[in-house]
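# what follows is a predicted structure for the sequence shown.
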Amino acid sequence: MFVAFATVSILGAVFNGAAAVTYLIGHEYPKSQPDMKGIPRKYVPVLGALLAAGTVGLLAGLAGPVLGTLAASGLVLYFIGAIIAHLRVGSRDIVGGIVFLATAVTALVLGLLHHGPW
């Protein structure tokens, strides 16, 4: 069980870490997303910081179960919100969000199965 939990946590950290970097360095894709969703661009660094915090939390969760549970829960909420934001404006480009959400849910479930709730 630990191998599956560690693998998914590391994979989720890689996915979210890469996304966080693109948000924080000012890449064009993250800048275009708030424009499409009607969100001010000033929130792009905040979203990047949330992704970075989730990345660090997933990795810390390998040593401290509570941190991993909190990070995975936060990422689940983040990606549910992202998918809703896409659907709200009529965008059907949600495959990436679903993959990230599935990774976060899997990390959360495997963490809970491996460590328990605390």
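Cool, the structure landed.
# can we go C-alpha only for contacts and neighbour counts from here?
OK.
# list the buried residues of stretch 106-118.
106-112, 115 (16 or more other CA atoms under 10 Å).
# which residue would you name as the spatial centre of the chain?
Of all residues in the chain, the one closest to the mean position by CA atoms, centre = their mean is residue 75, 4.0 Å from it.
# distance of residue 99 from residue 65?
Separation of residue 99 from residue 65 (CA to CA, to the nearest Å): 23 Å.
# count the neighbours of residue 99 for me.
14 (other CA atoms under 10 Å).
# hold the first one in mind and look at this next one:
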Amino acid sequence: MSAISTAAVVVTTINAVLVAGSGLGAALKIEPILEPMAKLGVPESWLVFPIGTLKLAGALGLILGLLGVPLIGPAAAIGLILYWVCAMYTHIRSQDFNPQFYLGMVFCALSVATLSLQIQSITFR
């Protein structure tokens, strides 16, 4: 297993837990996300796949990266960054700036931090 910094472990773990929770919420179609998604024009059928599935796969990839699977952690972080950018674009396009939009910004920033710390750990070991 490559040497990974404590900061990378902490940030990646927090990111994985939060994204997994978000993915489970989408996959289980919990009530607080149904109305905002409908306002955005996102079909309810998309909550399980692709939305919930992509988030859960991203969280799993982050954890596998921590466990030493080569390059899967940074790849998962990149995938999550792309996901959150697309999610924020959907909000912007719909001119819908509800709390989910700002939460998406936080998740995206956390994924950027995760990627940065993982690359730093790989590069400077």
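Nice, thanks for sending it over. Computed from a prediction, not measured in an experiment: that's the story for all the values here.
# drop the TM-score for these two in here.
Once superposed, the chains reach a TM-score of 0.92 (TM-score structural alignment, normalised by the length of the first structure), with 116 aligned residues with a CA RMSD of 1.2 Å.
# which position in the second structure aligns with the residue nearest to the centre of the first structure?
Mapped onto the second structure by TM-score structural alignment, residue 75 of the first structure lines up with residue 80.
# kindly report the same for residue 4 of the first structure.
Superposed on the second structure with TM-score structural alignment, residue 4 of the first structure falls opposite residue 7.
# is that match in a helix, a strand, or coil?
Three-state call for residue 7 of the second structure (DSSP: H, G, I helix; E, B strand; the rest coil): helix.
# which ones are touching it?
residue 117 (CA atoms under 8 Å, 6 or more residues apart in numbering).
# so how far is residue 49 of the second structure from it?
For residue 7 of the second structure relative to residue 49 of the second structure (CA to CA), the value is 32 Å.
# ok, now residue 60 of the second structure?
16 Å.
# span of stretch 91-98 of the second structure from start to end?
One end of stretch 91-98 of the second structure sits 8 Å from the other (CA to CA).
# flag every buried residue along it.
Using 16+ other CA under 10 Å as the burial criterion, the residues of stretch 91-98 of the second structure that qualify are residue 91.
# and that stretch, how far out from the chain middle?
Offset of stretch 91-98 of the second structure from its chain centre (CA atoms, centre = their mean, to the nearest Å): 19 Å.
# quick one: contacts of it?
Contacts to stretch 91-98 of the second structure, defined as CA under 8 Å, 6+ apart, come from residues 36, 40, 101.
# try 7 Å
Residues outside stretch 91-98 of the second structure that contact it (CA atoms under 7 Å, 6 or more residues apart in numbering): 40, 101.
# now stretch 40-58 of the second structure
19-20, 23-24, 26-27, 29, 76, 79-80, 91, 94.
# change it to 8 Å
Stretch 40-58 of the second structure has contacts (CA under 8 Å, 6+ apart) with 16, 19-20, 22-29, 34, 37-38, 76-77, 79-80, 90-91, 94, 96.
# now, which of those residues lie within helices?
Judged by DSSP state H, the subset of those located in helices is 16, 19-20, 22-27, 34, 37-38, 76-77, 79-80, 90-91.
# looking at the alignment, what corresponds to residue 106 of the second structure in the first structure?
So residue 106 of the second structure corresponds to residue 99, using TM-score structural alignment.
# in which helix or strand would I find that match?
Assigned by DSSP states H and E, residue 99 of the first structure belongs to helix 95-115.
# what's in contact with that helix?
Residues contacting helix 95-115 of the first structure (CA under 8 Å, 6+ apart): 1-2, 4-5, 8-9, 11-12, 15-16, 65, 68-69, 72-73, 75-76, 79-80, 82-83.
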